[in-house]
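Enquirer: next comes the sequence, and after it the predicted model I'd like to discuss.
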Amino acid sequence: MGELVERVDDRDEVLAVVGRSEAIRQRWLHRIATIVCRDARGRTLVHRRPAFVFKFRCTGAISPYWLGLHEAVVDGLLTPDPAEIAWYDWLAGDELAALVKHEAFVPDAREAFERYVALQPRP
């Protein structure tokens, strides 16, 4: 069935979970999401993902899919919008490994993290 989306009515009430390609083909109203990143000067972040690390077939919480993991190095001060980001922190390897085991992490993210760590050189 591919990627699943929520088919909704004109009041944004969920009618069913359907395949994205079917929702498009049938022209059904459905939900999608996107993010626009801006800086304090109002500029919009536009990017291309050059730092491809690996991909794997993920079972997925709602359907199987191929997940591509990319990596970026951030050198600079982060100032997330508190209306959008409830919490953030830089975590060391052991702290992150412990946090990823928490039930709040979706299995897909946990699997991606474990595969990423397995590729890292051992000290």
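Expert: Thanks, I have the structure now.
Enquirer: all contacts plus neighbour counts: C-alpha atoms, from now on.
Expert: Noted.
Enquirer: can you pull up the most central residue in the chain?
Expert: Nearest to the mean C-alpha position of the chain, by C-alpha atoms, centre = their mean, lies Ala109 at 8.1 Å.
Enquirer: and the helix or strand hosting Glu22, which residues are buried?
Expert: Glu22 is part of helix 20-26 when elements are defined by DSSP states H and E. Buried residues in helix 20-26, counting neighbours by 16 or more other C-alpha atoms under 10 Å, are found at Arg20, Ala23.
Enquirer: pasting the second one now:
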Amino acid sequence: MSEPTDELLDVVDEQDRVIGRATRAEVYARGLTHRCAMVLVRNAEGRIFVHRRSAGKQYAPGTYDVFVGGVLGVGESYAQAAVREAEEELGVSGITTEPLFRFLFDLESEACSWFCDVHQAVWTGPVTPQVEEIDWHGWLTEEEIAERLDEWDFVPDGREAWRRYLARG
């Protein structure tokens, strides 16, 4: 299943202030700066939810990610989007997220940029990942993720968010 290209998104400037609206298709076609929420989810044992994005994803289909998340809709806050995306992609309800940091990701190869608001959460119950979004998932340790970073193709913004997450100490 592909993502809705007619979904409206807020377009923002380099200070993350809303300056307009555009459809998802227009945002990507014109390289407009927009917003994304990302959530690092750990289980009770401290393992991290890692998944392979479905082939129907508009951005980086078939790549791996250590974050669940997605773009913000018009008027949606980062916190709202983090919870919504985590619940949708994990197939759960009642998750609580904690904001960590935000950065501007610039995908130079596609002349597109977006603000990534990174959150974390702990989920101790079962998950039923959204099949339209996720082809595979597992719970990996940080050491297992480090090994796979050289073996698997990871989504570029997730790779950068992971690097920044680890740099926080």
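Expert: Thanks, I have it. Quick caveat: nothing in here was measured; it's all calculated off a predicted structure.
Enquirer: any idea what the TM-score is?
Expert: The TM-score (TM-score structural alignment, normalised by the length of structure 1) is 0.55; 98 aligned residues with a C-alpha RMSD of 4.0 Å.
Enquirer: quick one on the thing from earlier: helix, strand, or coil at the residue mapped onto the residue nearest to the centre of structure 1 from structure 2?
Expert: Ala109 of structure 1 maps onto Gly158 in structure 2, with residues paired by TM-score structural alignment. Put simply, Gly158 of structure 2 is helix when judged by DSSP: H, G, I helix; E, B strand; the rest coil.
Enquirer: hmm, Gly70 and Gly158 of structure 2 touching each other?
Expert: No - with contact defined as C-alpha atoms under 8 Å, Gly158 of structure 2 does not count as touching Gly70 (11.0 Å).
Enquirer: before we move on, back to that, how far away from the center of its chain is the helix holding Glu22 of structure 1?
Expert: 22 Å (C-alpha atoms, centre = their mean, to the nearest Å).
Enquirer: over to stretch 62-81 of structure 1?
Expert: That offset, for stretch 62-81 of structure 1, works out to 7 Å (C-alpha atoms, centre = their mean).
Enquirer: okay, how far is it across that stretch, tip to tip?
Expert: Criterion C-alpha to C-alpha, to the nearest Å; first-to-last residue distance in stretch 62-81 of structure 1 is 29 Å.
Enquirer: if we can go back for a sec, so how far is Ala37 of structure 2 from the match of Ala109 of structure 1?
Expert: To Ala37 of structure 2, Gly158 of structure 2 is 11 Å away according to C-alpha to C-alpha.
Enquirer: host element of Ala161 of structure 2?
Expert: helix 156-167.
Enquirer: quick check: which helices or strands does that helix pack against?
Expert: Helices and strands in packing contact with helix 156-167 of structure 2 are listed as strand 112-122; criterion 3 or more C-alpha pairs under 8 Å, 6 or more residues apart in numbering; DSSP states H and E.
Enquirer: the strand it packs on: what's the following helix or strand?
Expert: By DSSP H and E, the next helix or strand past strand 112-122 of structure 2 is strand 134-140.
Enquirer: so how far does the following helix or strand past that next one sit from its counterpart in structure 1?
Expert: Proceeding N to C from strand 134-140 of structure 2, the next assigned helix or strand is helix 142-148, under DSSP H and E. With mean C-alpha distance after the TM-score superposition for structure 1, helix 142-148 of structure 2 departs from structure 1 by a mean of 1.4 Å once superposed.
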